[in-house]
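> Take a look and give me a structure for this.
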Amino acid sequence: MPDVLLKRPWLLAFLLGALSVLALPPVHAVPVLWLTLPGFLWLIGRAPGWRRAAWWGFGFGFGHHLAGLYWITHSLFTDIGRWWWLVPVAAPGVAVPVALFSVIPALVAWRVAPGWPRVLGFAAAWVGAELLRGVMFTGFPWNLLGTVWAFHALPLQPASVIGVHGLSLLTVLLASLPILRSWRALAGSAAVLALWMGFGAWRLAQPLPADHAVRLVLVQGNVAQDTKWDPARRMPIFQRYLDLSAAGAREAAATHPGQPVLVIWPETASPFLLAQDAEAMRLAGASLPPHGLLLAGTVRAEWGADGQLRSLFNSLVALEPSGEAVGVFDKAHLVPFGEYMPFAGIIPIRMVTGGVDFSAGSGPGVLRLPRGLPSPGPLICYEVIFPGRMVGGERPGWLLNITNDAWFGMSAGPYQHLAAARLRAVEEGLPMVRVAQTGVSAVYDATGRHAGGLSLGESGFVTVGLPAALGPTLFGWGGLWIPGLMSLFCCVFGVIWGRRRPRPMP
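Okay, here's the model as predicted:
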């Protein structure tokens, strides 16, 4: 290792964190963690005190999240004349508070004895920090370490039992074992990986229920964010969606005659307030076959008795071929600074487009569809990144994630978002249908297998059958309690083990 890095441990921690991002989507170079996590544990073991350990832990987290969230800056270029000054600080501004959670596993690793206690304590604290990150300050569980396995359905299957946080725990444990410099530990790591993949293969070999007799038409307009709300382009954009919907519905009807057709548009696809615009609803309905239904992302408005705008919602609207709205679902988990301004009146700038913050809907639920069609559980935009919060009081027949990732261009952001959606399908045992403005749009069955979709930056449609749901999974029943208890067990076991062995000086 170069002497300059050994003499600057914070820089080394930063580089190890940044290098770890290669394991995340879209690269999925998972073996890199077998280098970076032991390297970080070795570094923490050399810390002369808890303050240095905390500072180096922050450095690792800052490098990890700065490299993993660089694409946030891309959203500023949709109005660069206004937000140019935020370009150098946007990604660091998000990475800094998220990196603070990396201090927790660093301090635990420094405090407990080297060897197995340190590995167990580090893994438990890592997942504990992930769990905290998912709830504090409205939550931001982006790029959880378990998502490194989302390149294929096979390694994701344990998520049906332990969730993505459980995958994170196993990943940190196994990747940290080289620090023990023990052939037994490495052999045990290989055995666990073999069992892991064996469980995945066994679960994927189980027969699935037959698909629903419903055809989905995923419509991806591929509309750039900087042109989306241009008044001169609204009608051409709307017409693009109408034409793609009509072509997709014709294909679905020709290949599977008699089956109901669900045409799905992404988040805020309509450049008009679709639920309040009678002519837009008529045109949208006219693009459907007689037995079709449109599920369209749109902004929805409510006005007061005085005619003043009262509320805006980020919504999903269900339309019949007649143009009648037969259902609506409003987004509940809003994006701070993107859809509403927290600390209103304290922060002197306003980043939300328009003069009114979005209002929140009632939370996870089911959108009931007419004619006995299976009811989806809608998830708008980043609502899909929150494990254990997909299902409300009633279990839906499938999950529907509509999103507008055009904000982030041709970057890693859409692929990271996609990986989270795939994991939710496995965790809940429910098919996931994801429709994105610029991609990636995809359909995953209830085991996370890819059933069809459209690539990033592609304009078009794809017709896919709606996969059937499995029964409730163990994770769907126990939720975040399961990985939480797993982490607690590792922590307690590590502490007990550490007390039986004297802690040598670093």
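
> contacts, neighbours, all on C-alpha from now
Fine.

> And Ala253, which helix or strand is it part of?
Ala253 is part of helix 234-255, with elements assigned from DSSP states H and E.

> And for that helix, what's in contact with it?
215-217, 219, 221, 223, 228, 259, 261, 263, 265, 270-272, 283-284, 287-289, 292, 460-463 (Cα atoms under 8 Å, 6 or more residues apart in numbering).

> likewise stretch 25-45?
Residues contacting stretch 25-45 (Cα under 8 Å, 6+ apart): 9, 13, 16-17, 19-20, 22-24, 53, 56-57, 60, 106, 109-110, 114, 147-151, 172, 174-179, 412, 415-416, 419, 506.

> To compare with the earlier structure, here is another sequence to fold:
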Amino acid sequence: MTAGVLVPEVPDGSARLARGRKGAPGEPMMTRALRAVLLGGAGGACIAVAGSPIELVALAFLGPALLMLAIDDREITPRVALLAGASCGFVCNAITTSWIVPLLEEYAAFPLVAGIAVGALMWIGQALPFAVAAWLAAPLIARGIAGWIALPITLTIAGSIAPMLFPWRLGVSQMPGVTFVQLAELGGPPLIDLALALGSCAAMHALRRRDARVAIVAALVIATPYAYGAWRIDAIQAQREAAPSLRVGVVQPNLGVREKHDPFLRDAHLRLHRDMTRELEAQGVELVLWPESSYPSYLPHDPGRDVRAIGRILTDGVRGPILFGALTEAPGRRYNSVIGLAREGRVTGIYDKVNLLAFGEYVPLWDFLPPLQRVVRRGFTHGVAEGVVPIAGARVGVLNCYEDLLVEHARLTAARGPSFLANFTNDAWFGDTSAPHLHHMLARLRAVETRRDLVRAVNTGISGLVLATGEDAGRTAPFVRTSFVAEVRLLDGAPTPWVRFGDLVTPALLGVYLAMALARRRGAPR
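Coordinates of the predicted model:
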């Protein structure tokens, strides 16, 4: 009998874990991390080009699948998963919000290098939902939860809770195709995110592992939104045809940023709006919309008292009614408002913008920092609540500026029972970039969520009529002076499940995530 060294057996799982901490033979940890980052970035590019203005919609289904490939390995650490998710979100936002660089060059006088640096900081911040999603999924995958289940859950949760300056979610990539996003009336953007991510990741898993059962799941998850969407589009179109209509005229004056703020051109700008309004009224419109801050000087916050200002609108053959954007002021307060003006000169309602843009429209903490008060003005005051303005026999749900991007704000506005939604915006700051196209695409989802027609009156475009199905009935080109007539349907049906109940998907998925995490932790060997 020969002497030897007794070597204890190591279970397979432990051996894999031990190798993973040091790097698997032939593939060091650094190589694995680089591959994960590259796959994540490729996934982000696929998601980005699916949206406007490129609209390669099908590629979005490859995005979550590539991110899953990056992290679907028990040896991938949460730190590497975080980097892969950050790469995905960074590339996605660098493509979709590349307009931030020329905007900073044009209006903040940033040199190109500084513009890119600030833009990169914004893209890093915008990448947070994807980074958090991958980081949350990694521990579940390490404990044996399949990546095609873990990642869609965390992508949906992170997309709902992570803050973003310019809201960009996975599911809105399907907005150009319209059919898939009809689920938004049931569960809002979280439900679309979940359906897209789950179908994408399940399909990739089935292809890699030749798993027929998961392939069936993937097929059902992808097919169901399309089937539901096709049915609902037909049903909503029938409802619209049976509903009363209102002929709404929209003015797109196309005034540049510097031109718009030139005090010597205020009278000319007001005449331009009146001339375009008169032409629309000659076509038989029943209501005219002017964009955000289109009245060229401040009005009293109680504009009914300013007979002179009202007279400057309803003159030169302009009859009204008109719903227009204006900056208003009260003692010590300024507001970004939308005002309804009836034919007889009566103010029918006023809505003050609730969600102001930090630093652009107000200075955070101004009231609490006296030194700051000596340097800059406070800015605008927040409105107190979502608003519906009655005018021309309709109840108009007003979304001022970028409020048409804010899902919860639009939901609460729709809960007030508007006949249709109207957005009043000035996108001149973005220049001739992809931003106006992206803004319009994101806004279109509000029509699906609420099942109300949406009219957008945008100073430099894109303006248009979005049907309650999310389809464009007509839209203008950006940076042209034009006007159009929209045949809006006044829908008064019951609120959608999304409007009535809000986001039930995210809390449910958060519960599932915690249950899986705790169950795997309790079941793990000591």
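
> Quick check: TM-score for this pair?
TM-score of the superposed chains, computed with TM-score structural alignment, normalised by the length of the first structure, equals 0.84; 478 aligned residues with a Cα RMSD of 3.3 Å.

> So among the contacts of stretch 25-45 of the first structure, which ones count as buried?
Neighbour counting with 16 or more other Cα atoms under 10 Å marks 9, 13, 16-17, 19-20, 22-24, 53, 56-57, 60, 106, 109-110, 114, 147-151, 172, 174-179, 412, 415-416, 419 as buried within the contacts of stretch 25-45 of the first structure.

> Spatially central, which residue of the second structure would that be?
Pro167 (4.0 Å; Cα atoms, centre = their mean).

> Can you find the partner of Leu43 of the first structure in the second structure?
Superposed on the second structure with TM-score structural alignment, Leu43 of the first structure falls opposite Ala70.

> Phe329 of the first structure now?
Counting by TM-score structural alignment, Phe329 of the first structure corresponds to Tyr351 in the second structure.

> what's around its match, how many residues?
23 (other Cα atoms under 10 Å).

> ok, now Ala360 of the first structure?
Neighbour count of Ala360 of the first structure, defined by other Cα under 10 Å: 18.

> swap in Thr315 of the second structure?
For Thr315 of the second structure, using other Cα under 10 Å, the count is 13.

> Leaving aside the residues adjacent along the chain, what's closest to the aligned residue in the first structure for it?
Structural alignment (TM-score structural alignment) places Thr315 of the second structure against Ala286 in the first structure. The shortest distance from Ala286 of the first structure to any non-neighbouring residue, by Cα to Cα, 6 or more residues apart in numbering, is to Pro321 (5.8 Å).

> can you tell me how far the one you found sits from Ala275 of the first structure?
Here Pro321 of the first structure is placed at a distance of 14 Å from Ala275 of the first structure (Cα to Cα, to the nearest Å).

> more neighbours, those two?
The neighbour count for Pro321 of the first structure versus Ala275, taken as other Cα under 10 Å, is higher for Ala275 (25 against 20).

> Now that that one has come up, it's in contact with Gly297, right?
No. Ala275 of the first structure is beyond contact range of Gly297, at 9.9 Å (criterion: Cα atoms under 8 Å).

> Now do the lengthiest helix in the second structure: which elements does it pack against?
Across the second structure, the helix with the greatest residue count (assigned by DSSP state H) is helix 212-242. If you count contacts as 3 or more Cα pairs under 8 Å, 6 or more residues apart in numbering; DSSP states H and E, helix 212-242 of the second structure packs onto helix 184-209.

> Which positions within the helix it packs on qualify as buried?
Neighbour-count burial for helix 184-209 of the second structure flags 184-206 (criterion: 16+ other Cα under 10 Å).

> Same question for stretch 49-60 of the second structure.
Those would be 49-53, 55-57, 59-60, for stretch 49-60 of the second structure by 16+ other Cα under 10 Å.

> repeat for stretch 182-192 of the first structure
Buried, per 16+ other Cα under 10 Å, within stretch 182-192 of the first structure: 185-186, 189.

> Let me have those residues in a markdown table, extended by distance to Ala344 of the first structure.
Shown next, in a markdown table, are those (distance: Cα to Cα, whole Å):
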| residue | distance to Ala344 of the first structure |
| --- | --- |
| Ala185 | 53 |
| Leu186 | 53 |
| Ser189 | 50 |
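
> Looking at these, spot the one nearest Trp83 of the first structure.
Set against Trp83 of the first structure, the nearest of these by Cα to Cα is Ser189 (48.0 Å).

> what do we get in the second structure for the closest one?
Using TM-score structural alignment, Ser189 of the first structure pairs with Ala218 in the second structure.

> wouldn't its match be in contact with His205 here?
No. Applying Cα under 8 Å, one finds Ala218 of the second structure not in contact with His205, separated by 9.2 Å.

> hang on, the earlier thing: got the buried residues of stretch 49-60 of the second structure as TSV, with secondary structure and distance to Ala235 of the second structure columns?
Shown next, in TSV, are the buried residues of stretch 49-60 of the second structure (DSSP: H, G, I helix; E, B strand; the rest coil; distance: Cα to Cα, whole Å):
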residue	secondary structure	distance to Ala235 of the second structure
Val49	helix	30
Ala50	helix	27
Gly51	coil	26
Ser52	coil	26
Pro53	coil	28
Glu55	coil	26
Leu56	coil	27
Val57	helix	24
Leu59	helix	28
Ala60	helix	27
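
> tell me the contacts of the equivalent of Phe130 of the second structure over in the first structure?
Aligned by TM-score structural alignment, Phe130 of the second structure pairs with Ser102 of the first structure. Going by Cα under 8 Å, 6+ apart, Ser102 of the first structure touches 57-58, 60-61, 126, 129.

> With secondary structure as added columns, please give these in JSON lines.
Listed next are the contacts of Ser102 of the first structure as JSON lines, based on DSSP: H, G, I helix; E, B strand; the rest coil:
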{"residue": "Gly57", "secondary structure": "helix"}
{"residue": "Phe58", "secondary structure": "helix"}
{"residue": "Phe60", "secondary structure": "helix"}
{"residue": "Gly61", "secondary structure": "helix"}
{"residue": "Trp126", "secondary structure": "helix"}
{"residue": "Ala129", "secondary structure": "helix"}
